[in-house]
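> Below are the sequence and a predicted model; questions follow.
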Amino acid sequence: MALKLTVIGTGYLGATHAAAMAELGFEVLGLDVVPEKIEMLGQGRVPMYEPGLEELLRKHVAGIEGSSGRLRFTTSFEEVGAFGDVHFVCVNTPQKHGEYACDMSYVESAFGSLAPHLRDGALVVGKSTVPVGSAARLAAVLPENVELAWNPEFLREGFAVDDTLHPDRIVVGVESERAEKLLREVYAGPVGEGSPFVVTDFPTAELVKTAANSFLATKISFINAMAEVCEAADGDVVKLAEAIGHDDRIGKKFLRAGIGFGGGCLPKDIRAFMARAGELGADQALTFLREVDSVNMRRRGHMVELAREAVGGETFLGKRVAVLGATFKPDSDDVRDSPALNVAGQIHLQGGQVTVYDPKGMDNARRLFPTLGYAPSAVEAVRGADVVLHLTEWREFRDLDPAELAEAAATRIILDGRNALDPVTWREAGWTYRAMGRPRA
């Protein structure tokens, strides 16, 4: 008899996981405590922008014409408990207010609400990013004949559907052969295509996600630190990154210098990792992450200084600043801890007239920064600007016609905060082009 799956929490991770499991052929029941979200998902709509996700939902949500009907949504833990054989917990673990540690209240609430309704033999699978040691503690919340496994997610926003259906690795922390067997059955499709299936204990599975994110954050901050040195020495960080990236031990990915990383994962995950290491008495092992975080935050301030220099060097008062990009990365509408919006906000607070344009993140940006100006297109954002800041590397911005933008701008100065534009093309169109870690001309 085929396994029935449930997904607890239908945010970015949960909605993607639920739709992908339906695509793999399972009957899936998704749960959320927010009725409005459940209503939206039940109509085949998603509350966030993720390429391909809405199409995948509509392919499987029950009640939509032509769908497989394998995917439904509910607000009832009782219904979920009666339905499922394997329950995936996909709720958020944000950073605690005023602390580095992560907030486990959503995970604890999900486990507490689910536990009384679980059938004997059920398997609960944690996918949320949690501090090491959490799984062992949460296992004690579950009934005696219910097992726990930990299966961290490695989704990249903008590629989440593909990352779930065709993962580069599947990690499962288990305490029994039965739990491993059930998860091999769940992931039989991807494993059959060649995705590695790594079996570990609970602590290792919990550490994998935070260790991976810490490594990526370190690599980004390393090249940004090199950009600082390049600026001091009149070197070119783009050529430096190209040269060291040819070394297979280093690799080319995540070596683009700019205004740094943001989003809902990397910043809070490395901070929570440091906090947990301190609780375990291993704080010295991760002290380097403080500098990784510091380098990252420093890049935002440096872009503000470059912008101030570009408009005269003393004040932003009376100056018009165009900001291209609001999301923390392209192919997403996520503005959580967005470096682009952080820079825009700082300039606005210092008196600049800031106008922002982003292909997908405008609504979320307005909610977070309602006092900024917003434009319906890149050209309109640039109109009358004394300086243009390119802060999110959307393809739309890379494909812009510098000559067309030049006609709209008051002053032809562009600061490339992502090192993603072609300096030659922009300079030939009459722009003064400046990028972080690169020579002025």
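Yes, it's here. Residues are numbered from 1 along each chain as shown.

> Please make it C-alpha for all contacts and neighbour counts, starting now.
Will do.

> what about stretch 19-26, distance to the chain center?
22 Å (Cα atoms, centre = their mean, to the nearest Å).

> Pull out the buried positions in it.
Going by neighbour count (16 or more other Cα atoms under 10 Å), the buried part of stretch 19-26 is 19, 20, 21, 22, 23, 25, 26.

> so can I have JSON lines of the residues you listed showing distance to residue 123 and secondary structure?
As requested, the buried residues of stretch 19-26 are exported to JSON lines (distance: Cα to Cα, whole Å; DSSP: H, G, I helix; E, B strand; the rest coil):
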{"residue": "19", "distance to residue 123": "20", "secondary structure": "helix"}
{"residue": "20", "distance to residue 123": "19", "secondary structure": "helix"}
{"residue": "21", "distance to residue 123": "16", "secondary structure": "helix"}
{"residue": "22", "distance to residue 123": "18", "secondary structure": "helix"}
{"residue": "23", "distance to residue 123": "21", "secondary structure": "helix"}
{"residue": "25", "distance to residue 123": "19", "secondary structure": "coil"}
{"residue": "26", "distance to residue 123": "15", "secondary structure": "coil"}
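
> then this one, side by side with the first:
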Amino acid sequence: MKISTIGCGYLGAVHAACMAELGHEVVGLDVDERKVELLARGEAPFHEAGLPELLRRNVDAGRLTFTTDPSAIADCDIHFIGVGTPQMQGRYAADMSQVDAAVQTILDNTDPNREEPALIAGKSTVPVGTAEAIAGKVAESGKNLLVLWNPEFLREGFAVKDTLEPDRIVYGLSEDVAEGEKAREMLDECYREILDRGTPRLLANYPTAELVKVAANSFLATKISFINAMAELCDATGADVTKLAEAIGHDDRIGKKFLRAGIGFGGGCLPKDIRAFMARAGELGVDQALTFLREVDAINTRRRVGAVDLVTDLVGPRLVGHRVAVLGAAFKPDSDDLRDSPALDIALTLWSRGADVVIHDPQAGGKLKEQRPDLEVVDTIEEALSGAEVTMLLTEWKQFRELDPAAVKSIVKTPVIVDGRNVLDPRAWSEAGWDYHGIGRGVSIW
């Protein structure tokens, strides 16, 4: 099939490359000329495992192209919308301007005399009601287009695998049976190789498909904030939140995933998605249904404040002049994404209060240097640790998790470690002479 992806960020670029890998002819459309130039050369504009190889292979094979020219999508069979829906300035609601622009681009470049329908397949995370509104706009245009909502479930760092080997695929279909069936057939053809491997496919109406992604993200955010709330209780009582999480995680009704306490969640999805979900519930008059998400959000924010307060307690009431090594800036390992990163937020707060903050991140460091030349961002762990009075592990990169506490003790000025992700062995670091501080965990013989 001939396919377009509108938007070539984390979602769109990965989806375009993966669709080409399935054998389709794919054109990626974006307004960012620099990003398009990189992608057209087979180079990834962001760090994502496996993506550079996928891009080069399919660009070289001629199956994958990128452009800023919207006329290039005119004869495509399927248009995937993969643009961003960021949080609006000063509001919880999602900014839908990029989705609106993508739909208009498709309408403007669809042949009015097209005999066979083309399919608009939305992948962006959107407020419930969006697909129905787009379908109405398409009907008014008279263009031969169908609308389907196909939410993405990508994890940064695993996006290629999650696209080619998803744990489920969801189709949000029109209530018009004929239109819905035709849209299903078209997307089935696109995903044939994935479906033939037995991947579950769920058929639903538009609003159900739109709610799936935000409901999933809200549940995961709730689980993270729950264990972080338990960490606050553990700090107050001397309990160990890691042992607590292990114990309750053995209950298969709860499960172990997303039960690791720390400095909280961030990135370009969970924070803005739960806020947009609350905003949309308010618009629909059912805001009380999601009131609990306000506390989920508040707990998450409180973890960042708590990390800053801990450093203040360790060095004294004035942070000015105290050297703090920050290991990690990206919101998660295996990514260079700095959007709403708890690690970066904590580092910036300490810096704004006068601390001498030195940051190292193996992938996001270069990007951070460009964005914030006023910060001290270094290229090695040793540079970051040199002369540090407090060391903070805030993004759980493998090289940070595997640090030898005895070997790095001589580099710092004061061996004080704040394990913001609870990934270090407190006993090993304490026995090596470090003053260890985790989140909701002490050093116990058990």
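The structure has been received and is ready for your questions. The structure displayed is predicted, hence computed values, not measured ones.

> ranges for the strands of the stretch 201-350 of structure 2?
In the stretch 201-350 of structure 2, the strands defined using DSSP state E, counting those that start in this stretch lie at 201-205, 323-327.

> which residue lines up with residue 45 of structure 1 in structure 2?
Per TM-score structural alignment, the equivalent position to residue 45 of structure 1 in structure 2 is residue 43.

> how close does the closest residue to its match other than its chain neighbours get to residue 27 of structure 2?
Distances taken as Cα to Cα, 6 or more residues apart in numbering put residue 52 closest to residue 43 of structure 2, at 5.8 Å, once the chain neighbours are dropped. Using Cα to Cα, to the nearest Å, we find residue 52 of structure 2 at a distance of 17 Å from residue 27 of structure 2.

> between the two, who's got more neighbours?
Using other Cα atoms under 10 Å as the criterion, residue 52 of structure 2 and residue 27 rank with residue 27 on top: 24 against 18.

> Now do the same for that one: its match in structure 1.
Using TM-score structural alignment, residue 27 of structure 2 lines up with residue 29 in structure 1.

> Residue 302 of structure 2 now?
Checking with TM-score structural alignment, residue 302 of structure 2 has residue 298 as its match.

> Its match: neighbour count?
16.

> just to revisit the earlier point, what's near enough to touch the residue nearest to residue 43 of structure 2?
42, 43, 44 (Cα atoms under 8 Å, 6 or more residues apart in numbering).

> go on, residue 299 of structure 1?
224, 258, 259, 260.

> and these as JSON lines, adding distance to residue 415 of structure 1 and neighbour count?
Shown next, in JSON lines, are the contacts of residue 299 of structure 1 (distance: Cα to Cα, whole Å; neighbours: other Cα atoms under 10 Å):
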{"residue": "224", "distance to residue 415 of structure 1": "16", "neighbour count": "26"}
{"residue": "258", "distance to residue 415 of structure 1": "11", "neighbour count": "28"}
{"residue": "259", "distance to residue 415 of structure 1": "11", "neighbour count": "29"}
{"residue": "260", "distance to residue 415 of structure 1": "15", "neighbour count": "25"}
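
> Which one of those residues is nearest to residue 61 of structure 1?
Among the contacts of residue 299 of structure 1, residue 260 lies closest to residue 61 of structure 1 (Cα to Cα), at 37.8 Å.

> The closest one contacts residue 296, correct?
Yes: applying Cα atoms under 8 Å, one finds residue 260 of structure 1 in contact with residue 296, separated by 5.2 Å.

> Please flag which of the contacts of residue 52 of structure 2 sit within strands.
Taking DSSP state E, every one of the contacts of residue 52 of structure 2 sits outside strands.

> ok, the residues you listed vs residue 244 of structure 2, which is closest?
Out of the contacts of residue 52 of structure 2, the member with the shortest distance to residue 244 of structure 2 (by Cα to Cα) is residue 44, at 40.5 Å.

> Disregarding residues adjacent in the polypeptide, which is nearest to the closest one?
Per Cα to Cα, 6+ apart, closest to residue 44 of structure 2 is residue 52, 5.5 Å.

> Tell me the counterpart of the one you found in structure 1.
Looking across to structure 1 (by TM-score structural alignment), residue 52 of structure 2 lines up with residue 54.

> ok so, going back, the residue nearest to residue 44 of structure 2 belongs to a helix?
Yes: Residue 52 of structure 2: assigned to a helix according to DSSP: H, G, I helix; E, B strand; the rest coil.

> coming back round to it: with respect to residue 96 of structure 2, which of the strands of the stretch 201-350 of structure 2 lies nearest?
Across the strands of the stretch 201-350 of structure 2, closest to residue 96 of structure 2 is strand 201-205 (Cα to Cα), at 20.8 Å.

> name the helices or strands packed onto the closest one?
Contacts defined by 3 or more Cα pairs under 8 Å, 6 or more residues apart in numbering; DSSP states H and E place strand 201-205 of structure 2 against strand 169-173.

> Can you name the element that comes right after the strand it packs on?
Sequence order places helix 177-190 as the next helix or strand after strand 169-173 of structure 2, per DSSP states H and E.

> buried set for that next one?
179, 180, 182, 183, 184, 186, 187, 188, 190.

> and what of stretch 208-219 of structure 1?
Buried residues in stretch 208-219 of structure 1 (16+ other Cα under 10 Å): 208, 209, 210, 213, 214, 215, 216, 217, 218, 219.

> corresponding residues in structure 2 for that stretch?
Going by TM-score structural alignment, stretch 208-219 of structure 1 sits over residues 212-223 in structure 2.

> how close does the matching stretch sit to structure 1?
Compared with structure 1 after the fit, stretch 212-223 of structure 2 shows a mean deviation of 0.3 Å (mean Cα distance after the TM-score superposition for structure 1).

> so which pair among the buried residues of stretch 208-219 of structure 1 is furthest apart in space?
So, the buried residues of stretch 208-219 of structure 1 by Cα to Cα: farthest apart are 208 and 219, at 16.6 Å.

> Right, I'll leave it there.
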